[in-house]
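Engineer: Structure, please.
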Amino acid sequence: MPFSLWLSLAAVCAMGAMSPGPSLAMVLRHTLGGGRMPGVSAALAHALGVGFYALLTVWGLGAVIVRLPMLFQVITWAGAAYLAWLGVRALMAGRGGALNATGSATSRSQAAREGMLVALANPKLILFFIALLSQFVTPEMSLEAKALVVGTAMVIDAGWYVLVAVGLSHSRVLPWLQARAHWLNRLTGVLLLALALRVVVGPLG
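Structural biologist: Just a heads-up that it's a prediction; the model follows:
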């Protein structure tokens, strides 16, 4: 995979990970309730769930491209619509949302279990991956390139949520994030709408 294409993949994976939602709320809750290590445990377990969905998506999309190109085109357009819907929702979100999560007593094992479940039980996650990875999967894609896509999604997801957990260990960080949550929502919304438009225009290259 060309480095420029990988940078595009990394950018959209980061955007997806940073979007406020149930995953962010879960990491916030365990960090506030148990401290740094439960938050990190939740983040790493969530990344494993993300990697599982990314693997299924890459594998499945490759087969669809080869056997049913028209169906793949429909999936691509549906993915663009989904990304646009997420973007509009983010633009309409207020100051609160996931950043207002409150903590309750928790442990590392409980945090890891919930981190995995939040990822696997979220059907929107696989829809996001279908919309995202359709821009990077090709019929001739090698096994190494597929592994790179899955690994990139996992590492970026883990890195972001570990950063959140570590950052929240310092008491001044959360109020700062809460005060700027509406700007994060707006930036996310604009980026998602731009990505939806890019999907409609054509695959990244």
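
Engineer: Could you use CA atoms for every contact and neighbour count after this?
Structural biologist: Noted.

Engineer: Look at H170 and give its secondary structure.
Structural biologist: The three-state assignment at H170 reads coil, by DSSP: H, G, I helix; E, B strand; the rest coil.

Engineer: Residue most distant from the centroid, the chain?
Structural biologist: Taking CA atoms, centre = their mean as the measure, the residue most remote from the mean C-alpha position of the chain is R67, 27.9 Å away.

Engineer: separation between that residue and L61?
Structural biologist: Per CA to CA, to the nearest Å, R67 is found 10 Å from L61.

Engineer: ditto for G16
Structural biologist: 19 Å.

Engineer: neighbours of the closest residue to K146 other than its chain neighbours, just the number please.
Structural biologist: Excluding the flanking residues, the one nearest K146 by CA to CA, 6 or more residues apart in numbering is V58, at 6.6 Å. Counted with other CA atoms under 10 Å, the neighbours of V58 add up to 23.

Engineer: Second chain to compare with the first, below:
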Amino acid sequence: MLLSSWLSVAGICALGAMSPGPSLAVVMNNTVNHGRKAGILTAVGHGLGVTAYAAATALGLAVIIAQSPVIFDVIRYLGAAFLLFIAYKTFVSTQQGQDQNSPQAEPTRNTKAPGFVSGLMIALLNPKMAIFFLALFSQFVQVDAGLGDKLILAFTAGTIDTLWYLLVAWGLATPKILSWLSLHQKKINQLFALVIALLAATIILN
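Structural biologist: Below you'll find the predicted structure:
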């Protein structure tokens, strides 16, 4: 594989990862409500989901999802339902013993926050990734490309996605930001719940 082709794929994957959407909202929500560890686990889970979609595309499996309206819609609606579940849990969540006066304290309302699972599910329940990687790989992967080249691209996409959301989680969990968030936790939770619910509605209506 030419270095120029790899750099092009990496750049497009970076732009795709940075674009706002359900994934960013979930990573931010988990980080704000459950702390840096939950945000990191969400980022890792999402990155693995992206890697799975990219690998499926390389192996030709994503064609089935992209070309089957029924399978595509089932995955899409499951993703919307999962987002609505997260929005509901966020809206009804309450603070539990967080030290409001310590800027060093991270949110600890739920020490068993399913960050990894939510990150993984948000990625796997987004069938548009299949279309994205089909369009991307068709431009840069030769017909006679070996399996190794295809898997390199798949892991490149997953790694870039993971690194971006790790940066988001790490940046949000700094002491100064956490101190400010702790003072506005209720309003922030309501805002996250609204944004995530609207994203779910957008998925259903599209």
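
Engineer: just to revisit the earlier point, show me what contacts the residue nearest to K146 of structure 1?
Structural biologist: 133, 137, 146, 150 (CA atoms under 8 Å, 6 or more residues apart in numbering).

Engineer: Tell me the secondary structure at the third one.
Structural biologist: Following three-state DSSP, we place K146 of structure 1 in the helix state.

Engineer: What's it aligned with over in structure 2?
Structural biologist: Per TM-score structural alignment, the equivalent position to K146 of structure 1 in structure 2 is K150.

Engineer: where exactly do the strands run in structure 2?
Structural biologist: Listed in chain order, structure 2 contains no strands at all (DSSP state E).

Engineer: Show me where it has its helices.
Structural biologist: Secondary structure of structure 2 (DSSP state H): helices at 3-18, 22-34, 36-59, 62-67, 69-92, 115-124, 128-140, 147-172, 175-183, 185-205.

Engineer: Among these, which comes closest to R109 of structure 2?
Structural biologist: Nearest to R109 of structure 2 among those is helix 22-34 (6.3 Å), distances taken as CA to CA.

Engineer: Of the contacts of V58 of structure 1, which pair is most distant in space?
Structural biologist: V137 and V150 (11.3 Å).

Engineer: ok so, going back, could you export the helices of structure 2 as a markdown table, including distance to R109 of structure 2?
Structural biologist: Converted to a markdown table, those look like this (distance: least, CA to CA, whole Å):
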| stretch | distance to R109 of structure 2 |
| --- | --- |
| helix 3-18 | 28 |
| helix 22-34 | 6 |
| helix 36-59 | 11 |
| helix 62-67 | 38 |
| helix 69-92 | 11 |
| helix 115-124 | 13 |
| helix 128-140 | 32 |
| helix 147-172 | 17 |
| helix 175-183 | 12 |
| helix 185-205 | 11 |
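
Engineer: what's the burial count for I12 of structure 2?
Structural biologist: By other CA under 10 Å, neighbour count at I12 of structure 2 equals 13.

Engineer: so how far is F132 of structure 2 from the residue nearest the centre of structure 2?
Structural biologist: Structure 2 has S23 as the residue nearest its centroid, 3.2 Å off, counting by CA atoms, centre = their mean. Separation of S23 of structure 2 from F132 of structure 2 (CA to CA): 15 Å.

Engineer: same deal with A25 of structure 2?
Structural biologist: In terms of CA to CA, A25 of structure 2 sits 20 Å off from F132 of structure 2.

Engineer: Thank you kindly, that will do.
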